[in-house]
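In: starting from these lines, generate the structure:
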Amino acid sequence: MGYVFDFDHRHERPPMELKDLLGGKGANLAEMTSVLGLPVPPGFTISTEACRAYLTAGWPAGLDEEVAAARARLEERMGKRLGDPEDPLLVSVRSGAKFSMPGMMDTVLNLGLNDRSVAGLAKQTGDERFAYDSYRRFLAMYGRIVLEIPGEEFDRLLEAAKELAGTDADAGVPVVLLRFLCDSYKAIVERATGRPFPQDPDEQLRGAIEAVFRSWNGPRARAYREHEGIPHDLGTAVNVQAMVFGNRDDRSGTGVGFTRDPNTGAQGEYGDFLVNAQGEDVVAGIRNTLPLSALAELFPEVHAELLEIFARLERHYRDMCDTEFTIEQGKLWMLQTRVGKRTGRAALRMAVDMTSDPAIALSRAEAIQRITEDHVEQVLHPQFATQDLEVLTTGLAASPGAAVGRAYFSADDAEAAAARGEPVILVRTETSPEDVHGMLAAQGILTARGGLVSHAAVVARGWGKPAVVGADALRISGRRMEVGGTVVAEGDWLSIDGSSGQVVLGQVPLTAAEPPPELQTILGWADELRTGHLAVRANADNGPDARNARRLGAEGIGLCRTEHMFLGEDRLPVVRRMILAETEEEERAALEELRAVQREDFRAILEEMDGLPVTVRLLDPPLHEFLPDVAELELKRATKGLSEEEERLYGAAKAWREFNPMLGVRGVRLGVLKPGLYSMQVRALMEAAADRVAAGGRPVVEIMIPLTVARAELAEARRWVEEALAEAGASGLEVRIGTMIETPRAALRAGEIAEVAEFFSFGTNDLTQLTFGFSRDDVEGRMMSAYLAKGLLPANPFETVDPAGVGELVRLACERGRASRPDLKLGVCGEHGGDPASIEVFAGAGVDYVSCSPFRVPVARLAAAQALLALGVVKDEGPAGVPA
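Out: The predicted structure follows:
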């Protein structure tokens, strides 16, 4: 199989299924051409395989010949040749990766123009101004993208020409100035490269193809992929397509349209349009656009045809589609389609609506699979807490949610401020792909120009960042902006509302959003699907957290960290008395005092989780964490001196200090040294459970021994727990006793450990640290970003579980544990329990539940259902049914 495919090439499978080979754009162009028969300018796609070969070993052998043959077929079909001085063919050269990466890679338009063919274009069109406008666009784009000359050099001259012509619009620049711009642009190229601008179309085409290949590894593309979790080794396809011109005259134009509103999910046309413009003008935000509905007045026949195409695309793709189109002297051409990006609110509404739309007929399982982690997070975004505001200006509401931060006017400054810990609002005239690092760092984005499908709007929506665009009252100059008579300097506070478009000077209080009803519909469907297969619990350490977890749908507590209960101001002195106790009586007295407060803590949690399981982990951290810092005490000792109590604390802190606390006296090891501590906790827990029973409650208690590595160790700890249960008179309550699996040895010896455990809970945070030999606190701050940038790790293993290492240990422990005890209950309580990709790994291993922070519970409920569908554990019953 070769590298190059015409849009109408006959593939063995529908082209829309070939995104691995043709990229998303190429696959959909082929689908529109060969399956749907839509008006698409002809062209060809250079596959992702060619890009991967180029990035590995340079220009692939045989690619020149394949491109030349495809170019000849395109020229024959169009009846024109690239570079022809009489009637030239012009082409666009566009990227198109498997996954949509809006604006992150490069495009070259009007390729094929040179000093001779521009005259032929003027002659054939009878429009010299159009020809030289197209040439100056090509010169600037080729110079910036292929020859890597800073775009500001070209932009500065264009702005000067518009000022000289007394116009704000590109279309207002007369032909005499366009000729001057073309000559000036060529001079910039020769000055920057030492060579004249290339006149040979073959050289132009190869240069553009190589530039698109190179842009796959550009910094903005890599940053986008890292944020989106897109693999770096996919490569991009390149699409070479005959040009059609929206900048011919006032009977021409270009636009971007969605088949539904990507902000709200409402049915009906949505998008932006410009008369007498090329496509890049719309997405670049250089000119403020008209709404798509304006087509009905300006081009009524085209508008009707476009709406009919929108309906066909939705039926065919069974989803909301994003399109690009051009009108050339009254004729409509479709340049691209793809399943469109959308806000969380829109995604939820569309997923639910499309289950009852007979033209699409989604099943509930398909609707669940349409929703992402980001969609759920977005609908929980904060909003302005008050509407009593002095609004500085209003722009277009491009991406929902409110954000508050300090104003910064360049991507570099925004990134640096965020690194210092400042919340940032990135303010730009318009954003470009070069701003992606600043956009990533910002809490919100504000631009003076651009429409609802400008770069800033599309990227912000995709990332769930609040954005206001097209606030054309802003006058930005250097590190400040002016609105009316108000000056906003760098570092001043701004508040923006991406749902209303409001911009406010200062810090507006924020409040949590009200999620749309469709969220509960989708989560309810997800719960139906995963019931009996994979439960979702929460990690919670007190009554309010437990209440919030249950409100968000948690089915119990998978991890109650009792050490968190000891850190309060009223508990820490008691813990220290227990550590400093010199006699058994002193230690027992301190433990009794702690038992009383722990009992109240447990009672509150059991009350909130009545009828649901609560897994209580006995004390885990090293005791030195409850003691003052040794270095601080040494400094005070040397300068001011220590009190008698401080001297005792100093001695205890030195005695308990460890070189590597993570591997020291913690977990069950602490219980071996101080068994009374664990006994006290068990008694407090069972007394709280007894109180709940007396009050008519139904406590469900599980006691977890942390950090065990051997059967004998867990058996000894189990003995202490059972003795404490007997002392507490807990015979009427069923209590499970289990352990955390958080070391590689425990995972490997899970079979024998299961003989004395009724459940395992995988502590994947420590299991990751110990499997990799990484100290999380050190590695994430210093090393991880370099490892990810170099592709040495596919993802941060502390965010997404490592399936080949840590995931394999979890699978092995599940198999060996259940081989010893078939009814062994299995859960995950590390932070990975709220990560969708990790949940799929755990579901594949056969765990019974995952546990995560309360605010991640909705994401985990959704992800659990999606994982079960992906693994085939449950099936989709089709459009009319409910997933089984």
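In: going forward, measure contacts and count neighbours with C-alpha atoms only.
Out: Noted.
In: for the stretch 151-300 of the chain, what spans make up the strands?
Out: For the stretch 151-300 of the chain, the strands defined by DSSP state E, counting those that start in this stretch cover 236-242, 253-260, 267-275, 290-291.
In: so which of these is the most packed in?
Out: strand 236-242 (a mean of 29; mean count of other Cα atoms under 10 Å).
In: could the strands of the stretch 151-300 of the chain go into a markdown table alongside distance to residue 78?
Out: Output for these, formatted as a markdown table (distance: least, Cα to Cα, whole Å):
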| stretch | distance to residue 78 |
| --- | --- |
| strand 236-242 | 8 |
| strand 253-260 | 21 |
| strand 267-275 | 25 |
| strand 290-291 | 32 |
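In: nearest to residue 821, of those strands?
Out: strand 236-242 (49.7 Å; Cα to Cα).
In: tell me how far that closest one is from the chain's mean position?
Out: 27 Å (Cα atoms, centre = their mean, to the nearest Å).
In: which residues are in contact with that strand?
Out: Applying Cα atoms under 8 Å, 6 or more residues apart in numbering, the contact partners of strand 236-242 are 21-23, 25-26, 41-52, 74, 89-98, 209, 212-213, 216.
In: let's see which of those end up in strands.
Out: Using DSSP state E, 43, 44, 45, 46, 89, 91, 92, 93, 94, 95, 96, 97 are the members of the contacts of strand 236-242 that sit in strands.
In: which residues are contacting the longest helix anywhere in the chain?
Out: In the chain, assigned by DSSP state H, the helix with the most residues is helix 584-608. By Cα under 8 Å, 6+ apart, the surrounding residues in contact with helix 584-608 are 541-543, 546-547, 550, 565, 571, 574-575, 577-579, 581, 614, 676-677, 680-681, 683-685, 687-689, 691-692, 697, 699-700.
In: now with 7 Å, please.
Out: The contact list for helix 584-608, computed with Cα atoms under 7 Å, 6 or more residues apart in numbering, reads 542-543, 546-547, 574, 577-578, 581, 677, 680-681, 684-685, 687-689, 692, 699.
In: one more, please, to line up against the first structure:
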Amino acid sequence: MEILEKVKTRVYKFGNKTADGNSKMKNLLGGKGANLAEMSSLGIPVPPGFTITTEVCTEYNTLGKENVVELIKDELEESIANIETLMGSKFGDKTNPLLVSVRSGARVSMPGMMDTVLNLGINDEVVQGLAKKTNNEQFAWDSYRRFIQMYGGVVLGMKPASKEDIDPFEEIMEHLKHKRGIKLDTEFSVQDLKDLVYDFKEAVKKRTGHNFPTDPWDQLWGAIIAVFNSWNGDRAVYYRTMHGYPADWGTAVNVQAMVYGNMGENSGTGVCFTRDAGTGENVFNGEYLINAQGEDVVAGVRTPQQITHLGSQRWAELAKIEEEDRLKNYPSLEELMPSIFEELNTYQDVLEKHYRDMQDMEFTIQDGKLWILQTRNGKRTGAAMVKIAMDLLKEGMIDEKETLLRIEPNKLDELLHPIFDPDALKRSQVIAQGLPASPGAATGKIVFFADEAAKFKNSILVRIETSPEDLEGMNIAKGILTARGGMTSHAAVVARGMGKCCVSGAGALKINYKTRTLTVDGHEYHEGDWISLNGSTGNIFEGKVATMEPELSGEFAELMTLTDKYGQMKVRTNADTPKDAKVARNFGAQGIGLTRTEHMFFEVDRIKAMREMILADTVKGRKQALEDLLPMQRSDFEGIFEAMEGLAVTIRLLDPPLHEFVPHQLATQKELAEDMHISLQAVKNKVAELEEFNPMLGHRGCRLGNTYPEITEMQTRAIIEAALNLKARGIKSKPEIMIPLVGTVKEFEAQEQIIRRTADVIFEERNDSIDYLVGTMIEVPRAALMADLIAEKADFFSFGTNDLTQMTFGYSRDDVGKFLPVYYEKGILKVDPFEVLDKEGVGQLVRLGTDRGRSSKPNLKIGICGEHGGEPSSIEFCYNLGMDYVSCSPYRVPIARLVSAQAAIKSTM
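Out: Sure, this is the predicted structure:
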């Protein structure tokens, strides 16, 4: 064991155009570390440093701090010495000091989710040496102030006392600004900064009971351990859960030589994108600040300036700033430092072509020299994702297969939901203007705190600026609005990654957390008031604004055409109404995999007849009530068949237990008794009679049809007559009648006989016929086990994985919320099995049912119609089983089409 530990490399160095690693090592070095190594090898000016691997994080969580320190101590010291050599300075030295940054770096981008510490290695003596070495006392003490502030928050836990309070360091700074009559951090004098350092250290001692650490090596180890700990911090855990990233991945730690953007007017820092992260437009863009460090740009404390001249003009137009004022106070980097801009522009072009994808880059300008601190594939909106992928295909950077694989299936969802109605926008009052940080339309009630985002069904999270702690609330809210921050602020980057509408940097907003009010131009808005955000323009509207369905064309339509070229498994939809069927067909659905007939009975004009049928004591009475329902069902089926002209439509016969249709409120029971001219007691008795101990396992599905065959007869008649009526109009229908909840062959046979006998009667009556299929839903474990025998009789199988999951796990879908959170926390389950198909258990029943069914009938048509039919990993599982189709909700159809194509491509790789 000791020999293995010594042989294993845990720290990888990079710098001076060489590197131990490369971009293919993201699992080991994290995305940031792998890209730093790659850029260094490409000759990009990267501050030298090293990466502690993700495996060390995993070892830390298993072995603890002391053992991990012992494991990497020698490599760490050697790597620091390498930085010292390359930078010509020494870590902890009082006359020629080297300072470093410590950053996290998971294998996937998790912006703002874990911790960073800058200017590490400074203390009361080093700051004097740094000031003398740079001949810049202001810069040295500003760096010291920043270090204590970041280290105090990240490593020592100096957080606000409550959500209404501000950061304790910010509170000290605001007090000094007020006392001095200044507004910006850059206006602090050297003495102000010295006072802040002293006050910050006193605050740390008061809060923690310990002096602020002064030994650079103690600082370094503290920061490294803090990064490891941040992997299991609340916000990182929530982010991982939200995106489905495993907890055992761990995070790398990146340590780099500090380069300084806060050395004066010839220094700065910024973030840039090789393409527009909101729209996908092929335009280099970004933001920067002069005399600042990286956190200043994303925190939004100062108004950032634009990288390019055109971007700067557009920003000024949105912010309503005159051109003269813009040139004086907010010049672009292109205008202010043209040579630096040209160099940056060259690097962004090199990096995008190298990675063949849109890049998100961070840079620092130190006294006129440009350094690239990071590059990564940029977070983008769903619309930008599609446009960038299709543009890269047209530009020849990637081929068709890679284009499809580049698309994140669930992000397509952003393109499929309503946008603001242009006519409604004309009638709406704009109350303020911000920056269009993340496109989309959002309407909701104002909330001021992230942990209260769920207070209203639709909420807009309104913050001065967001922080990583706000992640859960940002995810819950319909939209995000901030008073501070630019297009690269925390709110903007995270919102784009979520596909969430966001307007940032709306400087006219005055937000008071204590009174929970938002004031704009003297008008006050309170918590619970409605506002609307247009993330594509930055407009903020008073009240609700009506929405409309989006138009799917352009690059999206091209992408969908591409999916059909490679997709082999068909995609159907679950639709209960003609409207849903039309929506799904517009999205490219190739048929209907599930029409739930019971949903048609709950409308006001139908529920009465349904209840009369249930309350009838005789077959004659039930048939009379069903005759009233027949034309309603027939009309519904005609509308659905017409919407799906020429495509297969699977219709499930009545499935839920009858108690769901009867009234349980006394007032409704009285009304029903009067309508039927029976006693209230008779109604109550029937309701009590229908009550079941476990309705999900009770009198439902095919059991209803076999107990009351007249129900199956009526539904069959409605289906067949609807198809014949359309045939008479020249419209072709392909009905597939599905028998639910079959567990034995004889259950299926009994229902099939009723269906076929009824159809034959109708064909004779009409002197005409149509083709139809009779199949079953495999949702009972026994049906999967007996699939070979059932397949001898059935024309098709459709796996109903909702009930199959319930019965296999023994979980009730309605009650899992009581224990699932605990199961996630304890690692008993990683995901909700009702959202993501349990491939180890339920999936094996699906595999068994498929194999046994086709052993009897090789050409048996098989699909899936549970909620899993719209979940990417479950769709891929179905493809690999050789299913003919998946069926999902209308708005998931494009996602399923994409995944079907991706699965086919992956199977050939």
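In: overlay the chains and give the TM-score.
Out: The TM-score (TM-score structural alignment, normalised by the length of the first structure) is 0.94; 859 aligned residues with a Cα RMSD of 2.0 Å.
In: in the second structure, what stretch matches the longest helix of the first structure?
Out: Here helix 584-608 of the first structure aligns to the second structure at residues 619-643, judged by TM-score structural alignment.
In: centre of the chain to the matching stretch, how far?
Out: 42 Å.
In: what's the mean distance for it versus the first structure?
Out: Here the mean offset of stretch 619-643 of the second structure against the first structure after fitting is 2.1 Å, by mean Cα distance after the TM-score superposition for the first structure.
In: list the buried residues for that stretch?
Out: 622-623, 625-626, 629-631, 633-643 (16 or more other Cα atoms under 10 Å).
In: check stretch 133-145 of the second structure too.
Out: 137, 138, 139, 140, 141, 142, 143, 144, 145.
In: residues contacting the counterpart of the first one in the first structure?
Out: With TM-score structural alignment as the matching criterion, the partner of residue 137 of the second structure in the first structure is residue 128. Applying Cα under 7 Å, 6+ apart to residue 128 of the first structure gives the contacts 122, 175.
In: just the one 3 residues further on next, same as before
Out: Residues touching residue 131 of the first structure, when contacts are defined by Cα under 7 Å, 6+ apart, comprise 118, 121, 122.
In: take the residues you listed and keep only those in strands.
Out: With strands taken from DSSP E, there is no overlap with the contacts of residue 131 of the first structure.
In: format the residues you listed as JSON lines; extra columns: neighbour count.
Out: As requested, the contacts of residue 131 of the first structure are exported to JSON lines (neighbours: other Cα atoms under 10 Å):
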{"residue": "118", "neighbour count": "25"}
{"residue": "121", "neighbour count": "26"}
{"residue": "122", "neighbour count": "17"}
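In: before we move on, the earlier item: how far away is the match of residue 137 of the second structure from residue 174 of the first structure?
Out: Look at residue 128 of the first structure and residue 174 of the first structure: by Cα to Cα, to the nearest Å, they are 10 Å apart.
In: again with residue 39 of the first structure
Out: 32 Å.
In: same check on residue 284 of the first structure?
Out: When residue 284 of the first structure is compared with residue 174 of the first structure (using Cα to Cα), they lie 22 Å apart.
In: how about residue 110 of the first structure?
Out: 19 Å.
In: how about the helices in the stretch 551-700 of the first structure?
Out: Along the stretch 551-700 of the first structure, counting by DSSP state H, counting those that start in this stretch, helices occupy 572-580, 584-608, 630-639, 644-656, 668-673, 675-694.
In: how about those helices in CSV, adding distance to residue 762 of the first structure?
Out: Putting these into CSV (distance: least, Cα to Cα, whole Å) gives the following:
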stretch, distance to residue 762 of the first structure
helix 572-580, 28
helix 584-608, 22
helix 630-639, 33
helix 644-656, 27
helix 668-673, 15
helix 675-694, 20
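In: of all the ones you listed, which one comes closest to residue 278 of the first structure?
Out: helix 584-608 (60.1 Å).
In: and the closest one with helix 572-580, angle?
Out: Between the axes of helix 584-608 of the first structure and helix 572-580, defined by axes from the mean of the first three to the mean of the last three Cα atoms, to 10 degrees, the angle is 140 degrees.
In: tell me how many other residues crowd the aligned partner of residue 248 of the second structure in the first structure.
Out: The alignment partner of residue 248 of the second structure in the first structure, by TM-score structural alignment, is residue 233. By other Cα atoms under 10 Å, 13 other residues sit near residue 233 of the first structure.
In: burial count for the nearest residue to residue 233 of the first structure once chain neighbours are set aside?
Out: Leaving aside its chain neighbours, residue 233 of the first structure sits nearest to residue 52 (7.4 Å; criterion: Cα to Cα, 6 or more residues apart in numbering). Residues contacting residue 52 of the first structure under the criterion other Cα under 10 Å number 20.
In: distance of the counterpart of residue 52 of the first structure in the second structure from residue 34 of the second structure?
Out: Mapped onto the second structure by TM-score structural alignment, residue 52 of the first structure lines up with residue 58. According to Cα to Cα, residue 58 of the second structure stands 18 Å off from residue 34 of the second structure.
In: I appreciate the help and will end here.
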